[in-house]
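[1] The following block contains a protein sequence and its predicted model.
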Amino acid sequence: MTSALAGFSLGLSLILAIGAQNAFVLRQGLRRAHVFWVVLTCALSDAVLIAAGVAGFGALAEAVPGLETAMRLFGAAFLLWYAGRALRSAWTGGEALTAGEGAGSLRVALLTCLALTWLNPHVYLDTVVLLGAISAQYSDRLAFALGAMTASFVFFFSLGYGARLLAPLFARPLAWRVLDLVIALTMAAIAVSLLAGL
């Protein structure tokens, strides 16, 4: 039980900060667009990464020369592209929240979600390397991993479905413009931090 609680606490602390993936989930939740599939994709992706970290993949990833640099470059390029889209949306505005409106394609939502998850080097550094290293301190690594995975499921489902509580605020176009601006700045800041680490 101690290992599971430690995994849950650490897993939750690593995903609480607003990042590219969380901002996307929040936006999908506000739009009520493919929420179940988006949050399930995020949680399952995290589960795979946690399992890989606990199984020792972090050490393997560190042993491959140039892998981290390539991941940082691809991740930064994608985040800058996404930041540009959000900035353009903030500039043009005109969006307001109407339930069920602007859902877009499920395929596009899932591809964007997967890209924000798997092209982000911070995911590997935090989830695979850090969680994997810390899990070695616990005798029951399986319980630690299950605790961290549970934290991921709880967080993403809460964020995706809890976003609708903010719906009255996002009935106003200005709120969307502010959100898009915050998302653009967050994505750009993450991209810059990735490039600064090269």
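    Looks like it came in fine. Residues are numbered from 1 along each chain as shown.

[2] Only C-alpha atoms from now on, for both contacts and neighbour counts.
    Noted.

[3] What residues of stretch 131-139 count as buried?
    For stretch 131-139, a neighbour-count test (16 or more other Cα atoms under 10 Å) marks Leu131, Gly132, Ala133, Ile134, Ser135 as buried.

[4] How far off centre is it?
    On the basis of Cα atoms, centre = their mean, to the nearest Å, stretch 131-139 sits 22 Å off its chain's mean C-alpha point.

[5] A further structure is provided below for comparison with the first:
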Amino acid sequence: MITSVLAGFGLGLSLIVAIGAQNLFVLRQGIRREHALAVAAVCAVSDAALIAVGVSGLGAVLQAAPWLVDAARWGGAIFLGGYALLAARRALRPSGAALRIEGDPAAAGGAPGGAVATRTRLAPVILTCLALTWLNPHVYLDTVFLLGSVASTHGALRWWFAAGAATASVVWFFSLALGARHLGRWLSSPRAWRVLDGIIAVVMLAIAVSLVLG
């Protein structure tokens, strides 16, 4: 049992630590201290659901209907392209106000004139997180097909393997969300946020192009 849990944890962690759209979004929300824990929870629960689909054998249904993955691929490419344009716009035409982190004296003076960036409501943030997760075909390939296939080799212990993989998602996303909070002091100026948004735009656009190219 312990071996299956650790195997699932190790493989699950290795699949989600790579830089991607989902991780960058969690990182950005963590740095902004804006609904970071809610975003981490959505990512972890989504991963757990997809892992359960793969381990239960329902992944075979998706393999029998490849158009579902293709639909996610094109939908994800369009969404990521749009998100990249928004990030590029923030980088090229900043609002002129950096986010002041409450309780962080290092960030208090970052915004000109003490301005505070507008916080985004929870609903749009959650919807964006769901889109970045469920419209990414790589998520299905990793969590449903790959983890599901490896889990099947553990026989009766496959659900322990799934538990280990789901735990890896919880540990990673909450660590990323909470750890990113400490980066706020270095991103208290508009220039720093322009650089971050520029990086996000490039990565998101690169992922969108990779999805279009298959």
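    Right, received. Where do you want to start? All figures in this text were calculated on a predicted structure; none of them were measured in a lab.

[6] Would you pull the TM-score for this pair?
    For these two chains in superposition, a TM-score of 0.95 is obtained (TM-score structural alignment, normalised by the length of the first structure); 197 aligned residues with a Cα RMSD of 1.2 Å.

[7] May I see the buried residues of stretch 131-139 of the first structure arranged in a markdown table, with secondary structure as well?
    Shown next, in a markdown table, are these (DSSP: H, G, I helix; E, B strand; the rest coil):
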| residue | secondary structure |
| --- | --- |
| Leu131 | helix |
| Gly132 | helix |
| Ala133 | helix |
| Ile134 | helix |
| Ser135 | helix |
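
[8] can I get those residues in CSV with distance to Ala175 of the first structure?
    Formatted as CSV, these follow (distance: Cα to Cα, whole Å):
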residue, distance to Ala175 of the first structure
Leu131, 36
Gly132, 39
Ala133, 41
Ile134, 40
Ser135, 41
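
[9] out of these, who's nearest Asp180 of the first structure?
    Taking Cα to Cα as the measure, Asp180 of the first structure lies nearest Leu131 of these, at 31.0 Å.

[10] what do we get in the second structure for the closest one?
    Aligning on TM-score structural alignment places Leu131 of the first structure opposite Leu147 in the second structure.

[11] my read: that match touches Val55, true?
    Yes: counting by Cα atoms under 8 Å, Leu147 of the second structure does reach Val55; the two are 7.3 Å apart.

[12] what is in contact with the two at once?
    Ala162 (Cα atoms under 8 Å, 6 or more residues apart in numbering).

[13] Helices of the second structure, residue ranges please.
    For the second structure, applying DSSP state H gives helices covering 2-16, 21-32, 36-56, 59-64, 66-92, 105-108, 122-134, 137-139, 147-152, 158-180, 190-212.

[14] so which of those helices comes closest to Leu99 of the second structure?
    Among the helices of the second structure, helix 21-32 comes nearest to Leu99 of the second structure, with 6.9 Å by Cα to Cα.

[15] can you tell me which residue in the first structure aligns to Val69 of the second structure?
    Using TM-score structural alignment, the partner of Val69 of the second structure in the first structure is Glu68.

[16] Its match: what's it in contact with?
    When contacts are counted by Cα under 8 Å, 6+ apart, Glu68 of the first structure touches Ala61, Glu62, Pro121.

[17] which of those residues line up with contacts in the second structure?
    Retained in the second structure: Ala61, Pro121, out of the contacts of Glu68 of the first structure (criterion both residues aligned by TM-score structural alignment, their matches' Cα atoms under 8 Å).
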